[in-house]
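**Student:** Build the 3D model from these lines:
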Amino acid sequence: MMLKDPSVKYAAFPPVKLDDRRWPNRTITQPPIWMSTDLRDGNQALFEPMNLERKMRMFKTLVNAGFKEIEIAFPSASQTDFDFVRKLIEEKHIPDDVTIEVLAPAREALIRRTFEALKGARRAIVHIYNATSRPFREIVFGMSKPEVISMAVSAVKLVRQLCEENPETEWMLEYSPETFTATELDFALEVCNAVTDAWGATPDNKIILNLPTTVEMATPNVYADQIEWMHRNLAKRDSILISLHPHNDRGTAVAAAELGIMAGADRVEGCLFSNGERTGNVDLVTLALNLYTQGVAPNLDFSDINAVARDFEYCTQLPIHPRHPYVGDLVFTAFSGSHQDAIKKGFAQLQSGAHWNLPYLPIDPADLGRSYESVIRINSQSGKGGIAYLLEHEYGIVMPRRLQVEFSGVVQRYTDEHGGEMEAADIWGLFSRTYLETSSPLAYVEHHLFEEGKAQGIRLTVRKDGQTQVLTGQGNGPIDAAVHALRQVGVSLQVRSYEERSMGSSGDGGDAKACAFMEVMQPGGERECYGVGIDSNIVTASLRALISGANRL
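**Tutor:** You can find the predicted model right below:
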């Protein structure tokens, strides 16, 4: 079934007449003022709003993350919100450098109730709003344009009066023309200028004008045009902070906020991880870390992103999607074989002090308190690069490239048969069973080397089919001598290549182990494969690798 013809029901949003727009040529060089509305807009969107205990935990999480402006409640809307504001003030939970904010509609009784909740606060922002767009004017409220302006101005004058009656608090006003993006720009400008005048805004007593995408209605560039038009046309611009409050109805809130900052905005309101009404508010974590990856300090601390995520999930009782930018459980995880190979090569060439430039990783997981353990995980889609990375990173096994190819086939067959995901321990277990197990038909027991003229001699003790046998052989070195010795038990092979690497140590090097990789083949080249041996003695490791290869042949 196809969607109906949209042109019958929906009309394209009209563009803004701004032929000399400047925002496309700008970049963001400093962070905006951040304002978290998790405890208000985010909270009112929850199926089960936060109780006082969860609100307090969320407040502390926001403070610890570095937010200096926090919209804590809608105190005229519920007793729980009112009580929370009183608790923060009376019990002195608000740090000196944090300003609390509360929301109230442009209605006298609710504004007075809001000031009751704020009594005794050291510093507070009173945020009032009324809807300004034509559908709300005509359909919802049945108000004319002058009546809408009068409602906003009357509310601002009341707020100013109540602020003057409570001089113990340092007050600031925020005004939102709700449904700004659907409001005619010239009328939005008229309302905002009237409100600015009513507040008596000056460069030392600024007003916050919040210009929200109450419902996201157009592409982000249209919002940027609207913001730039307001930025260039507002009276008393030096006495105004332009704030953005993007919602995510079209899925482009982050882009809208970034372009809005380029267009002249000073401040951004949103929630952690895009909580909020309908599809959510703009995600402040994503915005901040987007800045961080461009070399701009966001002035917010997400260095332990997992702790912030755990607090968020507890307080909101909402899960964070595993693919959520920066914080999702799988965002730093590569299952694809080609991705894993590129990441492995990137880590191998990473230079200390150089700009971060790793394939498929736009940010260093360590900067967010995430380990590298989850960067590469293995399933049926994985390839040799990811497998090699896990064995190297977790167990110190640096496989030769041809062994990577060979073992990836072993892993592929296993995952195809068993399904699911393999963790590092599972990969190591399969590697051990494939290359290192001593329960195979032929097992190394011990060896003794001796000189036989100009040749190297070996007495090699093995266990074959449960029986211990002592074999002797001579050659141009220990491995060649062992190859000759194995012929005594019917094992014929040739060594095609040999590598050995240290697996490291925990301190002085005394417990370092050697890992030997030996590619062997049957005489005539009918078949070839790898054997692997690990031991603190390099010769022993080599002999174990030889016997491992013989068993696999």
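**Student:** drop to CA atoms for contacts and neighbour counts, all remaining ones
**Tutor:** Noted.
**Student:** Let's see the distance spanning stretch 278-291 from one end to the other.
**Tutor:** The straight-line separation of the ends of stretch 278-291 (CA to CA, to the nearest Å) is 26 Å.
**Student:** buried ones in that stretch?
**Tutor:** Along stretch 278-291, the positions that meet the burial threshold by neighbour count (16 or more other CA atoms under 10 Å) are 279-291.
**Student:** this one next, for a side-by-side:
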Amino acid sequence: MSGFDHKKYRPFPTINLPDRQWPNQVLDKAPTWCSVDLRDGNQALIDPMTVAQKKRLFQLLVKLGFKEIEVGFPAASQPDFDFVRALIEENMIPDDVTVQVLTQAREALIDRTIEALKGAKKAIVHVYNSTSTVQREQVFCLERNQIIDIAVNGVRMVKERVEKHTDTEWRLEYSPESFTGTELDFAVEICDAVVEEWGPNPEQKIILNLPATVEMSTPNVFADQIEWFCRNIKHRECLEISMHTHNDRGCAVAAAELGVMAGADRVEGTLMGNGERTGNMDVITMAMNLYSQGVDPELDLADVTEIIQVYEACTNLEVHPRHPYIGELVYTAFSGSHQDAIKKCLSKYDASKPWEVAYLPIDPKDLGRSYEAVIRINSQSGKGGVAYILEAELGLKLPRWLQIEFAGKVQRYTEEQARELKQQEIIDLFQQHYLNTEQQFELVTYKLERSDNDFLNATIRCGDQIIELSGDGNGAIHALTEALSAYIEQPVQIAEYSEHALSAGSDAKAVTYVQVKLGDAVNTGVAISEDTVAANLNAVLAAASALIQEKDLIAA
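**Tutor:** Model prediction:
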């Protein structure tokens, strides 16, 4: 019998908030960010970071622009204590950065915490205790008033001790742990008691952190909880409402965004969402969500390569290739229709206007990525992706008919190889089929006389033979096809033609693409030359040579 039984669970209750305001709000500025990578993120690692790794990650967080960084739980372990001391004693904390440390509301732990912070210029002491219904009733077996006493007594002890260290600018943060599982009226009651004990001050606001220690509801219900709390808490002008969302339901970023809309001022999270169970709120994703809407995230995420390198080196975790915004494959299109749309949009993009490119919510270059990785080729790819690579790498703007033809060759090759092709392989394949072919005919010299009807004299090498061709027509290409037709005594026709310059300037090269028809057979030729006429003639010869050779029409 299956143990998969949904009836053992019950839906999370909704919040009675009929006049909720958050759905009409718009995110137009970044919240205050607090990184908890070095504490919450670290405790979730199989192998916690060494002091050296923590220092490296701290320096990265500072470089990215975090002004508040939770650096550990110094009362809980000697490595955390040593790390906090190293930051202070080695003067690693910039003047505009505040370090934050976590402690439970217990005297011995608070004493050790204050000892660890001695000499810091600015510090946040983060006190917490569990307040949820299930924790009170099943873990601690305590009443509401007893839980409140734990919080108030802890805050009182912190207040008494920090008053003895006036060289440090102190702030208090209090978290009713498992806020999402706590009755809202009780969450407000205990937070009000903490604020009164510390003393409300609009110039030095208390941080009330409301953690979704376990994500228990849809993000809209969490937003209702935050708005209800903000409406009912006392001394709101003296408070900074913070959130610490987890990702148990996969909605930590969404919950944090809606929570800010509901009135929260501050967000705690980690790089790439590293944290307990399914992880913490991913600061990079939320920050880039803001960025994609034209809002300054107030974090510098322009070099994702460095961010990933430091993160992976310090945590021993790998960044998923589909991770939002920074994963290796998030700006990559394999689908032919996607590639074609991206190629067309990029060719029309005007940097003076807002970004608007199909399938790319932001410009990859903003994160230090190049367009090289945007389009990659496998058996599912189409003509647009192949054409994009040739244009980006060689400057070749293939006409549509040649895009279709060459894409077919690429698809057959990828199916044979049963793998993705590298960009250089695409280039090599094109050169093999069109530019480095063994031509039966090779142009040695030519003379074109311009008149009402252009006249062409061309010297052609065919193996060991030298052939003199003459013909007239409307332009060099027409004259050459007429000359070839006379030579092989069969009509040679141009089915498709296109040309363009490869670059600007007097020394620019020209590229010509032609499709030649001989009877029912057709073939394509491509030629590049600094001489436009030579490019035209060589392209025709490249296309016609294979057809003439195939039909064995070379005169002895």
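**Student:** circling back to that earlier point, adding secondary structure and distance to Phe59 of the first structure as columns, could you present the buried residues of stretch 278-291 of the first structure in CSV?
**Tutor:** Compiled in CSV, those are given as follows (DSSP: H, G, I helix; E, B strand; the rest coil; distance: CA to CA, whole Å):
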residue, secondary structure, distance to Phe59 of the first structure
Thr279, coil, 22
Gly280, coil, 19
Asn281, strand, 18
Val282, coil, 18
Asp283, strand, 17
Leu284, helix, 15
Val285, helix, 16
Thr286, helix, 19
Leu287, helix, 20
Ala288, helix, 18
Leu289, helix, 21
Asn290, helix, 23
Leu291, helix, 24
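**Student:** Export those residues as TSV, with columns for distance to Gln30 of the first structure.
**Tutor:** As requested, those are arranged in TSV below (distance: CA to CA, whole Å):
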residue	distance to Gln30 of the first structure
Thr279	28
Gly280	25
Asn281	22
Val282	18
Asp283	18
Leu284	15
Val285	16
Thr286	16
Leu287	12
Ala288	11
Leu289	13
Asn290	12
Leu291	8
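**Student:** Pull the most distant pair out of those.
**Tutor:** Taking CA to CA, the two most distant members of those are Thr279 and Leu291; they sit 22.8 Å apart.
**Student:** where's Pro523 of the first structure relative to Gln317 of the first structure, distance?
**Tutor:** When distance is defined by CA to CA, Pro523 of the first structure is 65 Å away from Gln317 of the first structure.
**Student:** out of these two, which sits in the busier spot?
**Tutor:** Ranked by neighbour count (other CA atoms under 10 Å), Pro523 of the first structure and Gln317 place Gln317 first, with 15 against 12.
**Student:** Please tell me how far the more buried one sits from Arg54 of the first structure.
**Tutor:** Here the criterion is CA to CA. By it, Gln317 of the first structure lies 10 Å from Arg54 of the first structure.
**Student:** What of Arg459 of the first structure?
**Tutor:** If you measure Arg459 of the first structure against Arg54 of the first structure using CA to CA, the figure is 72 Å.
**Student:** can you list contacts of stretch 345-360 of the second structure?
**Tutor:** Taking CA atoms under 8 Å, 6 or more residues apart in numbering as the criterion, the residues outside stretch 345-360 of the second structure that touch it are 331, 338, 341-342, 362-363.
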